[in-house]
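> I would like to see how this sequence folds:
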Amino acid sequence: MKKFFQEFKTFAMRGNVLDMAIGVVVGAAFKAIVDSLVNDIISPVIGLFFATDFSAVVLTVRGVDIGIGSFLNAVINFVIVAFSLFVVVKATNAASALYKKKPEPPKAPTTKICPYCQTEIPIKATRCPHCTSELETES
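Take a look at the predicted model:
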């Protein structure tokens, strides 16, 4: 049983799990702010056109109430959260692009292959140290 809890502790304390847990908590807090924005500011302004609270707008079909206002509040919440996440991800990607390592230019070769014995030799060599063939100098 002790090993089980030790494995659970190792799993729970991994970086990804902790990051995800923090993200969920921050996301829940952000959702509360967006809900308040929509329910307390945007919905009443839109509700001015209906002369009632926008979330109270219902469509009655054959005695069944369909909460159009509540549904539209949820859609507005989604659009605001999605747009906010888009802005955050875009800013994060832009910031990480600034700190990305630029690729190093390819280095000039330091060796070449002897055309006679196919041995790797220094690029500045004029004679192969293995087969003693005289090499052509590149101009």
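
> going forward, measure contacts between C-alpha atoms and count neighbours the same way
Fine.

> Please spell out which residues along stretch 53-61 are buried.
If you call a residue buried by 16 or more other CA atoms under 10 Å, then stretch 53-61 has these buried ones: 53, 54, 55, 57.

> Just the ones in helices from these, please.
The helices, defined by DSSP state H, take in nothing from the buried residues of stretch 53-61.

> Second chain to compare with the first, below:
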Amino acid sequence: MLKEFKEFITGGNVIEFAVAVIMAGAIGLVVTGFVNFIVMPFVGHFTGGMDFKDMKYVLDAATLDAAGKVVSPENAIMYGEWINTIINLLIVGFVMFLIVKAYNKVKKKADEAPAGPTQEELLSQIRDLLAKK
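Okay, here's the model as predicted:
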């Protein structure tokens, strides 16, 4: 069983999967940064300076004591953060679509490349050349 596990873990598919997971995490961070630091300020500019991150529906306001210290925190539905998450999803989905589309295009070209002659064709050519001599 240990030998099978070693073969599995060192196999190409597991390594490729691990690289894919790491790359997906990195792409996710890049897209999150792109959305939070570039797209949303741009959208906020055209919506009158609104920051989607701050959009929320307060269910229970925070309660403070006499000294101004928070006794119970605010309970709110943060739908602005959810909007940012949806935008992240759409951008990541679009980037993945472009990557898969490019991969399929390259793969299709590789599949269409003319294959060399089969063994039978090579043997027939050799036979014909030998027959001519």
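
> picking up where we left off before, just the closest of the buried residues of stretch 53-61 of the first structure to residue 34 of the first structure, please.
residue 55 (14.9 Å; CA to CA).

> wait, what's in contact with the closest one?
Contacts for residue 55 of the first structure (CA atoms under 8 Å, 6 or more residues apart in numbering) come out as 39, 43, 47, 67, 68, 69, 70, 73.

> In this model residue 54 seems to touch the fourth one, though I could be wrong.
No - under the criterion of CA atoms under 8 Å, residue 67 of the first structure is not in contact with residue 54, lying 10.0 Å apart.

> where's the residue nearest the centre of the first structure, which helix or strand?
Central residue of the first structure (CA atoms, centre = their mean): residue 89, 6.1 Å from the mean position. Taking DSSP states H and E as the criterion, residue 89 of the first structure maps to helix 68-98.

> so where do the strands sit in the second structure?
Secondary structure of the second structure by DSSP state E: the strands cover 57-60, 63-64, 70-72, 75-77.

> Relative to residue 24 of the second structure, which of those is closest?
Closest of these to residue 24 of the second structure is strand 75-77, at 28.3 Å (criterion: CA to CA).

> To which residue of the first structure is residue 120 of the second structure aligned?
Mapped onto the first structure by TM-score structural alignment, residue 120 of the second structure lines up with nothing.

> Apologies, that question was intended for residue 83 of the second structure.
That one, residue 83 of the second structure, aligns with residue 72 by TM-score structural alignment.

> first to last residue in stretch 52-72 of the first structure, what's the distance?
15 Å (CA to CA, to the nearest Å).

> what separates that stretch from the chain centre, distance-wise?
37 Å (CA atoms, centre = their mean, to the nearest Å).

> What of stretch 32-43 of the first structure?
The answer for stretch 32-43 of the first structure is 27 Å, by CA atoms, centre = their mean.
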